[in-house]
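>>> What follows is a protein structure lacking sequence information:
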């Protein structure tokens, strides 16, 4: 597993990350909202990924830091969680979350979960709040995890 800031990413790593994100979010899930939101380049953003020789990147997520919490006291936002279709079912997203929790688990976090994946995040202490809403054309729930 690799963790890098924007300035540490190589061009090949960036390409592989963006390829995976666009293949899954745009082509497979048909999400019609902006993917490149400039948050990738923020100095505090961390990119976590599992390289794959055949597919470039097998799994990915990023963590963002907001100066002003958008829910309660959560300044850490987990997002863009994605696993290559050929590598699903191997527990790769769980490996990414294990690392994020190990590094940031003492801090409150939040995320916007596609509704079907809520049980995975619940295993890591994230609790849904609010109602189901549509984001990027898919049902989502906001989730919060207090710091340890």
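Happy to help now that I have it. Keep in mind that what you see is a predicted model, and the values were worked out from it rather than measured.

>>> Every contact and neighbour count from this point should use C-alpha atoms.
Noted.

>>> Am I right that residue 2 is in contact with residue 48?
Yes: Residue 2 is within contact range of residue 48, at 5.7 Å (criterion: C-alpha atoms under 8 Å).

>>> So the two - more neighbours on which side?
A count of neighbours by other C-alpha atoms under 10 Å puts residue 48 above the other of residue 2 and residue 48, at 22 against 12.

>>> Just to check, the more buried one is in contact with residue 95?
No: with contact defined as C-alpha under 8 Å, residue 48 does not count as touching residue 95 (10.1 Å).

>>> which residues in this protein form helices?
Along the chain, counting by DSSP state H, helices occupy 11-22, 92-104, 118-122.

>>> try this one side by side with the last:
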């Protein structure tokens, strides 16, 4: 898997289409959740694209501190269903954390994690903060990464 980091204006039309298709495939269709994915936050985030055989199969978007949470953040963490068995989610999170460190020069990261993925994020050093809450009808928890 090869990862690329791009800002919104660097994305090609085909890359943007592939990102939106992947996010819709997983977050709307697979998870059976009707929500507004196109939220005008893509323009102020950096996009982490995971390519396999020239196809985007993994993706996140990252925000600098203050653009989403007080801390930097990672969101829209997604891997195509047929590619999850290869552990690409872990590679994607490592690449996203490295991108936050490199581009924003910070180590503290906050995420809004789907509750069922708590253990996955804990393997990357995230810890639950507070109680669970519903976001778009799906149980979520705030998780923070504070390596220091």
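Sure thing, it's come through. All values reported here derive from a predicted model rather than from experimental measurement.

>>> can you put the helices of structure 1 in JSON lines and add mean neighbour count and distance to residue 68 of structure 1?
As requested, the helices of structure 1 are arranged in JSON lines below (neighbours: other C-alpha atoms under 10 Å; distance: least, C-alpha to C-alpha, whole Å):
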{"stretch": "helix 11-22", "mean neighbour count": "17", "distance to residue 68 of structure 1": "27"}
{"stretch": "helix 92-104", "mean neighbour count": "16", "distance to residue 68 of structure 1": "17"}
{"stretch": "helix 118-122", "mean neighbour count": "16", "distance to residue 68 of structure 1": "23"}
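
>>> Using CSV, please lay out the ones you listed together with distance to residue 144 of structure 1.
Formatted as CSV, the helices of structure 1 follow (distance: least, C-alpha to C-alpha, whole Å):
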stretch, distance to residue 144 of structure 1
helix 11-22, 23
helix 92-104, 13
helix 118-122, 9
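
>>> so what corresponds to residue 94 of structure 1 in structure 2?
Matched to structure 2 by TM-score structural alignment, residue 94 of structure 1 sits across from residue 90.

>>> how much space is there between that match and residue 14 of structure 2?
Applying C-alpha to C-alpha, to the nearest Å, the value for residue 90 of structure 2 to residue 14 of structure 2 is 25 Å.

>>> my guess is residue 52 of structure 1 meets residue 58, correct?
Yes: assessed by C-alpha under 8 Å, residue 52 of structure 1 is found in contact with residue 58 at 5.3 Å.

>>> Tell me which of the two has more neighbours.
Per other C-alpha under 10 Å, whichever of residue 52 of structure 1 and residue 58 has more neighbours is residue 58, with 23 against 13.

>>> need the contact list for that one.
With contact set as C-alpha atoms under 8 Å, 6 or more residues apart in numbering, residue 58 of structure 1 has these partners: 49, 50, 51, 52, 83, 84, 87, 92.

>>> Closest one of those residues to residue 136 of structure 1?
residue 83 (17.9 Å; C-alpha to C-alpha).

>>> ok, and the closest non-adjacent residue to that closest one?
Spatial nearest neighbour of residue 83 of structure 1, excluding adjacent residues (C-alpha to C-alpha, 6 or more residues apart in numbering): residue 59 at 4.2 Å.

>>> In contact with the one you found, which residues are there?
Per C-alpha under 8 Å, 6+ apart, neighbours of residue 59 of structure 1: 49, 50, 51, 81, 82, 83, 84, 92, 93, 96.

>>> try it again with 7 Å
Residues near residue 59 of structure 1 by C-alpha atoms under 7 Å, 6 or more residues apart in numbering: 49, 50, 82, 83, 84, 92, 93.

>>> mapped onto structure 2, which of these hold?
Among these, the ones still in contact in structure 2 (both residues aligned by TM-score structural alignment, their matches' C-alpha atoms under 7 Å) are 49, 50, 82, 83, 84.

>>> Could you measure from the equivalent of the last one over in structure 2 over to residue 131 of structure 2?
With TM-score structural alignment as the matching criterion, the partner of residue 84 of structure 1 in structure 2 is residue 80. As judged by C-alpha to C-alpha, residue 80 of structure 2 and residue 131 of structure 2 stand 29 Å apart.

>>> Between the two, which has more neighbouring residues?
It is residue 80, of residue 80 of structure 2 and residue 131, that has more neighbours when counted by other C-alpha under 10 Å, with 17 against 8.
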